[in-house]
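Novice: Dropping a prediction and its sequence here:
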Amino acid sequence: MDWIFWVILGLIGAAVIAASIITHVNRKSIGAPEQPDELEAEPSAETPGDTVVVDAELVEEVGPAAPTLERPESSQSRFARLRRRLSSSNNVLARALADLLSVDRIDADTWDDFEATLIASDLGVGPTTELTDALRKELSVDGVADPETARRVLRSELLRLVDPTLDRSLNLDSEEGKPAVVMVVGVNGTGKTTTVGKLARVLVADGRSVLLGAADTFRAAAAEQLITWGERVGVSTVRGPEGGDPASVAFEAVASGAENGIDVVIVDTAGRLHTKTGLMDELGKVKRVIEKKAAVNEVLLVLDATTGQNGMMQARVFSQVVNVTGIVLTKLDGSAKGGIVVAVQRELGVPVKLIGLGEGVDDLAPFDPEGFVAGILGE
């Protein structure tokens, strides 16, 4: 019977060898093994959030809830920080005032240089003449005997030009059951969409509920940019298809705000050159369509403070088309010529309501005349 045992053992060994050969051949013919399902690529971080249809084409995009929402900085501490940054900057207006206070003797040439510098700061010819004439009356032509007195006079005259009597608060009163509506307009490159996102943070910090309307349907990244800003503080965004009707998006945003009891709807509009008549007319249409649903409380014009007199031309045209109620000055930092604050207010008869002095998410604050003057005087 021993021979039977050895036969069985031989058959088992042959089977094992045959199985090994077949497995080796299959591997060579198939190639590398497939990765298991759990190693498949995860969705991109840029995948949009949940989508809720609010119209045949318009959608409201709400990004996935973040574990912890950001807490925007309060308005009061914002301007205190921006004022310190302004006082440490080297803008043209600040230099002109510092140079005047530092001289031992103020002669005709000193006054001429002072006037030229003020005009270069975009203060404008009229305000420059007013400020220079007032200082001539108050300060001795022979020199500044008391620098503190000179600084006090400068502060007083500058504050008068900036005009603290203007109402710089945002008008956010609305009818019962309707949101306050803020339209934000401006040319390309002024930081308009970014300003909308930063303004949302200001309002959230003040305890208001906010909804964003992405009515800039011509720039593909504009809606995505707004959605990202909103997600960080728990604010939703209403958007439409790329190239769609911006007036429809704005209308649906306001309608959604009313349905959901939102305090403020901020409508971002496409940047446009003030020289393009067709685009400017379309901006007027957006405003008229919104007003079929709710009153437009504010039309904020975003101006780049570094553009000087070109910004003044933009302001005139936009004001004619949509009745601008307030100015937002961006990039009012060390490279800016702070005199534009006075010039644009004189030109439009409306106040500068918000200023930006940096790229940070909370570098937008309500404009404070006293703080602005103190800042450029280095106080």
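Specialist: Cool, the structure landed.
Novice: can we go C-alpha only for contacts and neighbour counts from here?
Specialist: Noted.
Novice: Report the secondary structure state of residue 51.
Specialist: Under DSSP: H, G, I helix; E, B strand; the rest coil, the three-state class of residue 51 is strand.
Novice: The residue nearest to it when sequence neighbours are not counted: neighbour count?
Specialist: Spatial nearest neighbour of residue 51, excluding adjacent residues (C-alpha to C-alpha, 6 or more residues apart in numbering): residue 61 at 4.9 Å. Look at residue 61: counted by other C-alpha atoms under 10 Å, it has 22 neighbours.
Novice: In contact with residue 61, which residues?
Specialist: Residue 61 is in contact with 48, 49, 50, 51, 52, 227, 236, 237, 238, 239, counting by C-alpha atoms under 8 Å, 6 or more residues apart in numbering.
Novice: Show me where the chain has its strands.
Specialist: Assigned by DSSP state E, the strands in the chain fall at 50-53, 59-62, 180-185, 210-215, 236-239, 264-269, 298-304, 326-330, 352-356, 364-366.
Novice: where's residue 182 relative to residue 307, distance?
Specialist: Distance, residue 182 to residue 307, by C-alpha to C-alpha, to the nearest Å: 24 Å.
Novice: here comes the other one, which I'd like you to weigh against the first:
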Amino acid sequence: MNKNNKKSFLSWFNIKNIKKNKNNIFNKFNKISYIKKIKKNKKKIKSNVNILSQINDTKILKKKSLLNNLNIKKNISFKEKCKISSKKFFNNLKNSLYKTRKQIGNNFFKLLNKKKIDKKLFEKIEEKLIISDIGIKTSKKIIKNLIKNIDYKNINNSNIIYSEIKKELFSIIRNSDVSLKINSYKPFIILVVGVNGVGKTTTIGKLAYFYKKQNKKVMLVAGDTFRAAAIDQLKIFGIYNDVSVIYDKNKKDSASIIFNSINIAKSKNIDILIIDTAGRLHNKINFMNELKKIVKVIKKIINEAPYEIMLILDASTGQNAINQTNIFNKNINITGITITKLDGTAKGGIIFSIYDKFNIPIRFIGIGEKIQDLRIFNSKDFIEAILYIDK
């Protein structure tokens, strides 16, 4: 091999080696940058959650079932959702309250259709009201007013009675839809209470979504130290809603966690602090005493707080919701009620009985599993939806 050929061969070999080395360096660089990205993303996730005890957040992200159940659509903006027409909104409410509508509206229509108007008919109306979970006391009040306001002996048209029933039902709950006003106090503390299984933690996640879309700085507190899954569930909502969550898996004293969370919320200039509590059985004295202790701890820091003590009730429990409201109200003075799971029960009539007995405002109603299915309660829309007659 001559010198020129030797040089050209060596130069080709060197170039090939350099290219190979460059590729290796480039691959290594890609791996390093990829690892940095993963670490950066993990930091972003952790920055959304104030960690008071170490826990692997990646495990929580794997629990997609809760988020899937909510049917979250991230691509749809909040403004686009707000553009839904009032007609569509009413149809959504009407369809969600189908079981209650079938129990109350359709049953009354069938009962009154071409029936002889006499005392027996009013007895049957009362029976239907009681079956619809409107309650004995409230049902008797409605019938008494119907007989008083209607000269039924001279009425041939049963539609008049139907419209009067509608008026009576509305008169019971017309002042119940007092929406929760967030005042200028920071943080505005909402203490969420209720028995096991009513949907407290899910409602808190939906409340966080509701207020975050109003550009409020929201923070959640995992005060339910008895149910380990409650913390994980709340953290998922925190990650999705991009709000901070205060929790401590090691501590069992929820009052101390809540105490720390209020101080953190004040330092971070948080607008709304929503506190979860353990699912207390309303007939257990020791649990109720602990709830009283939590209220006292909150008042030590902010005397006027909590600004809202929200009781969550499951509509499907029917008249048992009356007992729950009675005990909670006696112990900690409930300021607002949220009724959940109205889409899956025929016992939506319980709203009339609850408000008629306690006069506590109904703040929200839950009409579905989607995160946006927590609606501000509107008494007029509710009456129209449950008394809508399918043609």
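Specialist: Yep, that arrived. Here the structure is a predicted model, which means the values were calculated and not measured.
Novice: TM-score for the pair, please.
Specialist: Laid over one another, the chains give 0.77 as their TM-score (TM-score structural alignment, normalised by the length of structure 1), with 332 aligned residues with a C-alpha RMSD of 3.4 Å.
Novice: Buried subset of the contacts of residue 61 of structure 1, written for PyMOL?
Specialist: Buried residues among those (16 or more other C-alpha atoms under 10 Å), as a PyMOL selection:
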select buried, resi 227+236+237+238+239
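Novice: Next, format the contacts of residue 61 of structure 1 as CSV and append distance to residue 349 of structure 1.
Specialist: Shown next, in CSV, are the contacts of residue 61 of structure 1 (distance: C-alpha to C-alpha, whole Å):
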residue, distance to residue 349 of structure 1
48, 42
49, 42
50, 44
51, 42
52, 42
227, 34
236, 34
237, 32
238, 33
239, 33
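Novice: Please identify which pair of the contacts of residue 61 of structure 1 lies farthest apart.
Specialist: For the contacts of residue 61 of structure 1, the farthest-apart pair by C-alpha to C-alpha is 52 and 227; their separation is 13.9 Å.
Novice: Show me what residue 141 of structure 2 aligns to in structure 1.
Specialist: Mapped onto structure 1 by TM-score structural alignment, residue 141 of structure 2 lines up with residue 130.
Novice: count of residues packed around its match?
Specialist: Considering only other C-alpha under 10 Å, residue 130 of structure 1 is surrounded by 12 other residues.
Novice: Show me the residue sitting in the middle of structure 1 in space.
Specialist: Residue closest to the average C-alpha location in structure 1 (C-alpha atoms, centre = their mean): residue 195, at 1.3 Å.
Novice: could you pull out the helices for the stretch 101-250 of structure 2?
Specialist: 107-112, 119-131, 136-149, 158-173, 200-212, 228-241 (DSSP state H, counting those that start in this stretch).
Novice: Does the longest helix along structure 1 pack against any helices or strands, and if so which?
Specialist: For structure 1, the helix with the greatest residue count under DSSP state H is helix 2-30. Contact here means 3 or more C-alpha pairs under 8 Å, 6 or more residues apart in numbering; DSSP states H and E; on that basis helix 2-30 of structure 1 packs against no helix or strand.
Novice: any idea how far the alignment partner in structure 2 of residue 228 of structure 1 is from residue 59 of structure 2?
Specialist: Aligned counterpart of residue 228 of structure 1 in structure 2: residue 236 (TM-score structural alignment). The spacing between residue 236 of structure 2 and residue 59 of structure 2, counted by C-alpha to C-alpha, is 11 Å.
Novice: the more surrounded of these two?
Specialist: Using other C-alpha under 10 Å as the criterion, residue 236 of structure 2 and residue 59 rank with residue 236 on top: 23 against 9.
Novice: List the contacts of the more buried one.
Specialist: The contact partners of residue 236 of structure 2, taken as C-alpha under 8 Å, 6+ apart, are 60, 61, 67.
Novice: picking up where we left off before, what about the match of residue 228 of structure 1, distance to residue 275 of structure 2?
Specialist: The gap separating residue 236 of structure 2 from residue 275 of structure 2 is 15 Å, by C-alpha to C-alpha.
Novice: Just to be sure, residue 87 of structure 2 is in a helix?
Specialist: Yes. Judged by three-state DSSP, residue 87 of structure 2 forms part of a helix.
Novice: Start and end of stretch 50-57 of structure 1, how far apart?
Specialist: Start-to-end, stretch 50-57 of structure 1 (C-alpha to C-alpha) is 16 Å.
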